[in-house]
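# What follows is a protein structure lacking sequence information:
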């Protein structure tokens, strides 16, 4: 009698808990309040020191996520490719994915350029400008085209895993998956082993994600304690304009999703709210990767599609980051009174289209790409110093947008390929995942 009673009581207990997306939202608000109190009460140096200690929790969480990303991307991508069966299917999905990414990238760059020109956020800034000859001390050489091509292919898979080079892991995994699929029956044993690795990595992910609310509180507290809220007022036009641009971009992406998915797009948005908030609060789209994978499972996207599209999206489909690059470059040019013709801006967009690819995993990658692009158009690199103080707040928005864009891309590609479960089957699958999660996390169910 005791066994069945325990089995029935656990789901009820889980339902009574606050959903994790709500926990994350509460943690964000509490963190902002705690950070502002610290910033107000303590002098700047002490506030920074306190913030460094508080941020240890979020640092540990992000390290744990980075620990998972490499093996998770490798195992899910290899299994996904192996399940596609043949090179023709893989090639078809690849070109569909890239077609979507290129169109989304162009829309992101166009919107950022258009809105920055309309709002003119750099005009009449009312702040002292850094001298034009000041160097921003950012390494920009790694974003030349030749270096990017060289960076595309890993010298060692172990090195790519150790450095969390997502693009290189994707390249190796694609070769591995295609070769495994080509082996046919001879590769089934290894394929099953890698499938078991996927289950192990997802179970570890479930444990790590229990720290998410604490990590969000820590990250938000440290950010506000270090920067305060006053800096937001100084750059209000720039920040409001950028977030308006992000909202418009999200609206366009949702509209595109609606065209292909119909009303189911709203179900997808509800499912990705947790990874969206997580990416926003931690300013890391990597932190949201495992949760996006889970959300797509619940939406009905078959794993062989999501595990193929998501890793590629993290390297090639950074919509929010690309919009930020155009917006920030035009802001800096306007602040220094530099006029850029339409032809020049189109050239700038083309350069950004190339240099922004594969920047996932590079620290402060958007700033590095901006620095590299500024030099092409004789815009003072010192202008980066204007936005360094608010970059953390802007990184939240672009990371969350990147996460949402990749989620919609995976769902649309699954629809194109006929690999999207019906709504009824997706709901049944989600219930099964909930039951498995309850078994994984509830000690009462262990033998």
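Received the coordinates, thanks. It should be emphasised that the depicted structure is a prediction, and the values quoted were computed from it without experimental measurement. Numbers count the residues shown, from 1 in each chain.
# For the rest of this, base every contact and every neighbour count on C-alpha atoms.
OK.
# And the longest helix belonging to the chain, what's buried?
Secondary structure of the chain per DSSP state H: the longest helix is helix 87-119. By neighbour count, and taking 16 or more other Cα atoms under 10 Å as the criterion, the buried residues in helix 87-119 are 90, 93, 96-98, 101, 104-113, 115-116.
# what's the answer for stretch 152-169, then?
Buried residues in stretch 152-169, defined by neighbour count with 16+ other Cα under 10 Å: 152-154, 157, 160-161, 164-169.
# repeat for stretch 181-195
Buried positions in stretch 181-195, judged by neighbour count with 16+ other Cα under 10 Å: 181, 191, 194-195.
# So which of the residues you listed is the closest to residue 381?
Distances from residue 381 to the buried residues of stretch 181-195, taken as Cα to Cα, are shortest for residue 194 (46.5 Å).
# One more to weigh against that first structure:
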């Protein structure tokens, strides 16, 4: 069934590109835009369906998972291991972006017309991206408000408190726990229904994008786009290699199992769209429910590997376009700055662009550079979103391995112990 679903997704992607190309070449720009707007309705409905289930799914699975952990010390231990992995992955992602942009030099000799205004022209607001906003944003003023706005990080904070409180009660509040577990099962079933519509949303998203921007957008920034996707491929290789070293060769089966949610994230340019299916596949592979439901939501807030690599890659690309040389000290400072600011990307609209704009301002680089990458940002966001899914899946498997919380399905042979 999983292979058939993946085939439908791939078919929808190919058909979407073809239909978009036909609309773009056969119709006047205004009519193509009208068709794209109508197609976008399908994608918008699908993404709203995903947003509809995210909050209750995160809350119920996380509370149930923590409640079964036993005590606060176990929650703390898993939390420390999870954050430790996230920090290492962040350093690797940011550094790889820095190294690759120097090797490939995608912005060198690129003579593009410069816009007269800066970040405002790109619609990027960096005013709200401050340390105070980030820290206070962690804690919900109201859990109902957080759920209404799908603030995953705030829902995680509240769920950790509730789950820890349930586990601390002597009888573990069995009636409350039963309701939460049943709610999780219901939401997983609803997720299954929503996911059946994914190929239609993927077709509509790609067709609408190509219809309005034309297939030429794939070639205009070929060196920049190609270099970034090559860098993403190397990052995937490093993440999978780390997974093989820590978890074992069976991690390759996990990478194969998450191909459907990865393709879904790629084609919709939304990591959030892939969350429910990723959670399901992790548990099918063998990650215990309590680890998967704890690590994955945190990963969506703190472990956006593809987005972090894009921040260094795009910032230095803009510097290269303008012929600006950054000193080694400045580049190391940028790594440290992005290490902190990238953790505030969750819940911020057009997060990567906001972080990049803030970094440009900090180093007095032309903010107008944001407009240079805006044309292909959606295309690059597709790769970033898919990478985030892979990175968070491997992180979940690694933490489960450290916690001895991997259950090999009965139909699979148990690996021989050394």
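Structure received. Since this is a predicted model, take the numbers as computed values, not measurements.
# TM between them?
Laid over one another, the chains give 0.96 as their TM-score (TM-score structural alignment, normalised by the length of the second structure), with 413 aligned residues with a Cα RMSD of 1.5 Å.
# circling back: tell me the residues of the second structure aligned with the longest helix of the first structure.
Using TM-score structural alignment, helix 87-119 of the first structure corresponds to residues 72-104 of the second structure.
# With the first structure overlaid, how far apart is the matching stretch on average?
Superposing on the first structure and averaging over aligned pairs (mean Cα distance after the TM-score superposition for the first structure), stretch 72-104 of the second structure comes out at 0.4 Å.
# tell me the contacts of residue 147 of the second structure?
Contact criterion Cα atoms under 8 Å, 6 or more residues apart in numbering gives 55-56, 155 as the residues in contact with residue 147 of the second structure.
# That one should be in a helix, yeah?
Yes. Residue 147 of the second structure forms part of a helix when assessed by DSSP: H, G, I helix; E, B strand; the rest coil.
# elements contacting the lengthiest helix in the second structure?
The helix of greatest length in the second structure, counted in residues with DSSP H as the criterion, is given as helix 29-67. Judged by 3 or more Cα pairs under 8 Å, 6 or more residues apart in numbering; DSSP states H and E, the packing partners of helix 29-67 of the second structure are helix 2-26, helix 152-168, helix 174-195, helix 198-213, helix 271-285, helix 289-302.
# Tell me which of the ones you listed lies nearest to residue 222 of the second structure.
Comparing these against residue 222 of the second structure with Cα to Cα, the closest turns out to be helix 198-213 (14.8 Å).
# That closest one - contacts with which helices or strands?
In terms of contact count using 3+ Cα pairs under 8 Å, 6+ apart, helix 198-213 of the second structure is assigned the packing partners helix 2-26, helix 29-67, helix 259-268.
# so how much does that helix differ from the first structure once superposed?
Comparing helix 198-213 of the second structure with its match in the first structure after superposition yields a mean distance of 0.8 Å (mean Cα distance after the TM-score superposition for the first structure).
# Which residue numbers in the first structure does that helix align to?
Using TM-score structural alignment, the residues of the first structure aligned to helix 198-213 of the second structure are 212-227.
# Check stretch 309-329 of the second structure too.
Alignment note (TM-score structural alignment): stretch 309-329 of the second structure is matched to residues 323-343 of the first structure.
# Also stretch 156-169 of the second structure?
Aligned by TM-score structural alignment, stretch 156-169 of the second structure corresponds to residues 170-183 of the first structure.
# who touches that stretch?
73-74, 77-87, 152-154, 157, 187, 191, 311-312.
# If we only consider the buried residues of stretch 181-195 of the first structure, which is nearest to residue 418 of the first structure?
Out of those, the member with the shortest distance to residue 418 of the first structure (by Cα to Cα) is residue 181, at 20.1 Å.
# From residue 376 of the first structure, how far off is the closest one?
Note on residue 181 of the first structure: its distance to residue 376 of the first structure, by Cα to Cα, to the nearest Å, is 44 Å.
# sorry, back to before: mind listing what's buried in the match of stretch 156-169 of the second structure?
Buried-residue list, stretch 170-183 of the first structure, by 16+ other Cα under 10 Å: 170-174, 176-181.
# Just send these back as CSV, with distance to residue 341 of the first structure too.
Formatted as CSV, those follow (distance: Cα to Cα, whole Å):
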residue, distance to residue 341 of the first structure
170, 38
171, 38
172, 42
173, 43
174, 41
176, 46
177, 46
178, 46
179, 49
180, 51
181, 51
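# Check the burial of residue 140 of the first structure by counting its neighbours.
16 (other Cα atoms under 10 Å).
# Can you find the partner of it in the second structure?
Residue correspondence to the second structure (TM-score structural alignment): residue 140 of the first structure is matched to residue 126.
# what do you get for residue 398 of the first structure?
When the second structure is aligned by TM-score structural alignment, the residue opposite residue 398 of the first structure is residue 384.
# who's in contact with the closest residue to its match other than its chain neighbours?
Excluding the flanking residues, the one nearest residue 384 of the second structure by Cα to Cα, 6 or more residues apart in numbering is residue 306, at 4.2 Å. Going by Cα under 8 Å, 6+ apart, residue 306 of the second structure touches 93, 232, 383-388.
# Then residue 157 of the first structure?
Neighbour list for residue 157 of the first structure: 168-169, 172 [criterion: Cα under 8 Å, 6+ apart].
# Check residue 122 of the first structure too.
With Cα under 8 Å, 6+ apart as the criterion, the residues that contact residue 122 of the first structure are 238, 330-335.
# Just to be sure, it is in a strand?
No. Counting by three-state DSSP, residue 122 of the first structure falls outside a strand, being coil.
# so how far is residue 315 of the first structure from it?
Here the distance between residue 122 of the first structure and residue 315 of the first structure works out to 30 Å (Cα to Cα).
# Tell me which residue of the first structure lines up with residue 293 of the second structure.
Taking TM-score structural alignment, the alignment pairs residue 293 of the second structure with residue 307 from the first structure.
# coming back round to it: in the longest helix of the second structure, what counts as buried?
Residues of helix 29-67 of the second structure classed as buried by neighbour count (16+ other Cα under 10 Å): 29, 32-33, 35-37, 39-40, 42-43, 46-47, 49-51, 53-67.
# ditto for stretch 126-144 of the first structure
Within stretch 126-144 of the first structure, the residues that qualify as buried by neighbour count (16+ other Cα under 10 Å) are 130, 136, 140, 142-143.
# Kindly report the same for stretch 370-379 of the second structure.
Neighbour-count burial for stretch 370-379 of the second structure [16+ other Cα under 10 Å]: 370-373, 375-377, 379.
# Repeat that for stretch 25-44 of the first structure.
Of the residues in stretch 25-44 of the first structure, those buried under the neighbour-count criterion (16+ other Cα under 10 Å) are 25, 27-28, 30-39, 44.
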